[in-house]
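> quick one: sequence and predicted model below, then my questions.
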Amino acid sequence: MLWYHIVFLALIQGLTEFLPISSSAHLILPSQIVSWPDQGLAFDVAVHVGTLIAVVSYFWRDVYFILKDWSASLLGARATSNSRLGWWVILATIPAVLVGLCFNHFIEANFRSIEVIAYSTIGFGVLLWVSDRFFAHAKDIQQLRLPSVLVIGVAQALALIPGTSRSGVTMTAARFMGFSRDAAARFSFLLSIPIIVAAGSLKSLELLSGQHLLVVDWHSIIWGVVLSALSAYLCIHLFLKWLSQIGFLPFMIYRLALGALLLWLVKVS
């Protein structure tokens, strides 16, 4: 990849991983629309590591207390809001992991087209806005219960379809279940930690099991980690700061515009 490929793709991964606009779609599109070279498996792992560094760094206090209380609960300590939140994160992660293990290759082979990305971008964008506009939202993150967690977890599994957006679909489900914008976003970001670890581990195993290490460009890898981490950290901070004011309407408008552009490209190609 050329230097501007590295910069663009790393920044796009960092910005779109946590915004409800689908990072997978934005990473697929450059190679399909403007014929950029595929960034390769090693670079995918690098930018996943960068976004993981960002979200853990931003929520390090939450992560610390969740892990501390959850670990103590395994040893018989009294349950706390943090230990329960740890269990909710685990339970909500299971559906996506199972679906990913069972159907990842099928999805990769059949759903990575511009047309699929366009329709999922539009459809799930509309659902995000509907959930934000027409449902009562007063619950905070401490009011999570098993039914809501399972709904959010099942919704997260849908994000394996390119264009869906993992953060977008989990926030949509949380909003449908009556949670505030801040609660929906924070739980979505906490859920991203095990999912990014799982996705990065899977890609790392694929990398180590093949011949990819022979062609790894470490200069690209390092810049991919750094740029995706910095852009993701900034994105999380600004998103949480502005979300209560702007809502999800701007993201739906962006998704509709992007989906329409992609459908037009399919038609004229």
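Looks like it came in fine. Numbers count the residues shown, from 1 in each chain.

> please count neighbours and contacts with C-alpha atoms only from this point.
Noted.

> mind listing the helices for the stretch 51-200 of the chain?
60-74, 81-110, 114-134, 146-157, 166-176, 181-209 (DSSP state H, counting those that start in this stretch).

> in TSV, list these along with distance to residue 35 and mean neighbour count.
Shown next, in TSV, are the helices of the stretch 51-200 of the chain (distance: least, C-alpha to C-alpha, whole Å; neighbours: other C-alpha atoms under 10 Å):
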stretch	distance to residue 35	mean neighbour count
helix 60-74	39	16
helix 81-110	19	17
helix 114-134	13	21
helix 146-157	29	20
helix 166-176	26	29
helix 181-209	23	18
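
> now render the ones you listed as a markdown table, adding distance to residue 51.
Below are the helices of the stretch 51-200 of the chain laid out as a markdown table (distance: least, C-alpha to C-alpha, whole Å):
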| stretch | distance to residue 51 |
| --- | --- |
| helix 60-74 | 14 |
| helix 81-110 | 17 |
| helix 114-134 | 22 |
| helix 146-157 | 18 |
| helix 166-176 | 13 |
| helix 181-209 | 8 |
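
> hold the first one in mind and look at this next one:
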Amino acid sequence: MEISHIIVLAVIQGLTEFLPISSSAHLVFIPQLLGWQDQGLAFDVAVHVGTLTAILWYFRQDLRPLLHAWWQSCLTRELTAESRLVWGVILGTIPVALIGLILSVLDLDEALRSTVIIATTTIIFGLLLGYADKTGLRARSEYQLTGWDVLFIGLAQAIAVIPGVSRSGITMTAALLLGLNRTAAARFSFLLSIPIIVLAGGMETIKLAKQADQLVWLDMGLGVLFSAISAYLCIRLFMGLLERMGMMPFVIYRLFLGVFLLVWIGF
């Protein structure tokens, strides 16, 4: 890959992974739009490692007490607010993990990557995000989620296997509909991303195992670096401005993007 392509795609992945605008959609249509060669599975794994690094670093002060509380709950069978949150992340991961496994076994991943599907889901779920942001009560934190709340968010997250839906977008939408405030919705969505990125990256790494001698390690290293930096900066900026600006800028962006894609393919 050319250096310019690596930087652009890595930065796009970093910026879009945690914003409610669908990173998978951007990684599918931007190379097509610019006439670039497909970046390949190895590069996708690399940029996901970068975004995982960013989210782990962002939550570095939160993860240790959360994991400690979770481990204590395993030993004592007594739940605290912190341990419930970790169990919630685990429960919320199960639906999308099962759906992702089924799609992988049936080899349906590529069938869902059409531009029409991406454009349609970008518009529909963008409008739903706007509705949730306008009507949500925004009165609860992520520590007040019940088991049924988490299951609802987890089932919503499973829909994000379809490109254009946006994993972060649909989980924030579900959380807002349940009455979480914007910051809490974003924090829970980001925490949910950790096991998902680990699982998805693990499955893709297994596929790459037979190609280890063919990998371009410099390309992958640069992908990790630039996606990690851009993702971390994006998270910091997003969390700092979220309560003031709300979700409407992302809703508007999604509508314009969806319409643009439909016009582009002559739909």
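It's in. None of these values were measured; they are calculated from a predicted model.

> neighbours around the equivalent of residue 180 of the first structure over in the second structure, how many?
Correspondence of residue 180 of the first structure to the second structure, assessed by TM-score structural alignment: residue 181. A count of neighbours around residue 181 of the second structure, defined by other C-alpha atoms under 10 Å, yields 21.

> let me know how buried the closest residue in space to residue 181 of the second structure that isn't next to it in sequence is, in neighbour terms.
Distance criterion C-alpha to C-alpha, 6 or more residues apart in numbering; nearest residue to residue 181 of the second structure, sequence neighbours excluded, is residue 138 at 3.6 Å. Neighbourhood size, residue 138 of the second structure [other C-alpha under 10 Å]: 20.

> residues contacting residue 138 of the second structure?
For residue 138 of the second structure, the contacting residues are 176, 179-182, by C-alpha atoms under 8 Å, 6 or more residues apart in numbering.

> can I get those in a markdown table with distance to residue 76 of the second structure?
A markdown table is the format used below for the contacts of residue 138 of the second structure (distance: C-alpha to C-alpha, whole Å):
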| residue | distance to residue 76 of the second structure |
| --- | --- |
| 176 | 32 |
| 179 | 31 |
| 180 | 29 |
| 181 | 31 |
| 182 | 33 |
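
> now for the residues you listed, which pair is the farthest apart?
Largest separation among the contacts of residue 138 of the second structure by C-alpha to C-alpha: 179 and 182, giving 9.1 Å.

> ok, now how distant is the residue nearest to residue 155 of the second structure when sequence neighbours are not counted from residue 171 of the second structure?
Nearest-residue entry for residue 155 of the second structure: residue 95, 5.7 Å, with adjacent residues in sequence omitted and distances by C-alpha to C-alpha, 6+ apart. Distance, residue 95 of the second structure to residue 171 of the second structure, by C-alpha to C-alpha, to the nearest Å: 13 Å.

> go ahead and confirm residue 157 of the first structure touches residue 102.
No. Contact criterion C-alpha atoms under 8 Å: residue 157 of the first structure and residue 102 do not qualify, at 11.4 Å.

> wait, residue 112 of the second structure touches residue 163, no?
Yes. With contact defined as C-alpha under 8 Å, residue 112 of the second structure counts as touching residue 163 (6.8 Å).

> neighbour count winner among the two?
residue 163 (27 against 15).

> wait, the more buried one touches residue 22, no?
Yes. Contact criterion C-alpha under 8 Å: residue 163 of the second structure and residue 22 qualify, at 7.1 Å.

> pull the contacting residues for residue 256 of the first structure.
Residue 256 of the first structure touches 121-122, 125, counting by C-alpha under 8 Å, 6+ apart.

> against residue 132 of the first structure, how distant is it?
Applying C-alpha to C-alpha, the value for residue 256 of the first structure to residue 132 of the first structure is 16 Å.

> try residue 43 of the first structure
35 Å.

> which one of the contacts of residue 138 of the second structure is nearest to residue 73 of the second structure?
residue 180 (24.6 Å).

> in contact with that closest one, which residues?
Applying C-alpha under 8 Å, 6+ apart, we find residue 180 of the second structure in contact with 136-142.

> re earlier: mutual contacts of residue 95 and residue 171 of the second structure, please.
Counting by C-alpha under 8 Å, 6+ apart, the residues touching both residue 95 of the second structure and residue 171 are 154, 157.

> now do the strand or helix carrying residue 228 of the first structure: distance to the chain's middle.
Element membership of residue 228 of the first structure, judged by DSSP states H and E, is helix 218-246. Relative to the centre of its chain, helix 218-246 of the first structure is centred 12 Å away, using C-alpha atoms, centre = their mean, to the nearest Å.

> in that helix, what's buried?
220-221, 223-233, 235-236, 239 (16 or more other C-alpha atoms under 10 Å).

> for residue 228 of the first structure, give its distance to residue 43 of the first structure.
With C-alpha to C-alpha as the criterion, residue 228 of the first structure and residue 43 of the first structure are 11 Å apart.
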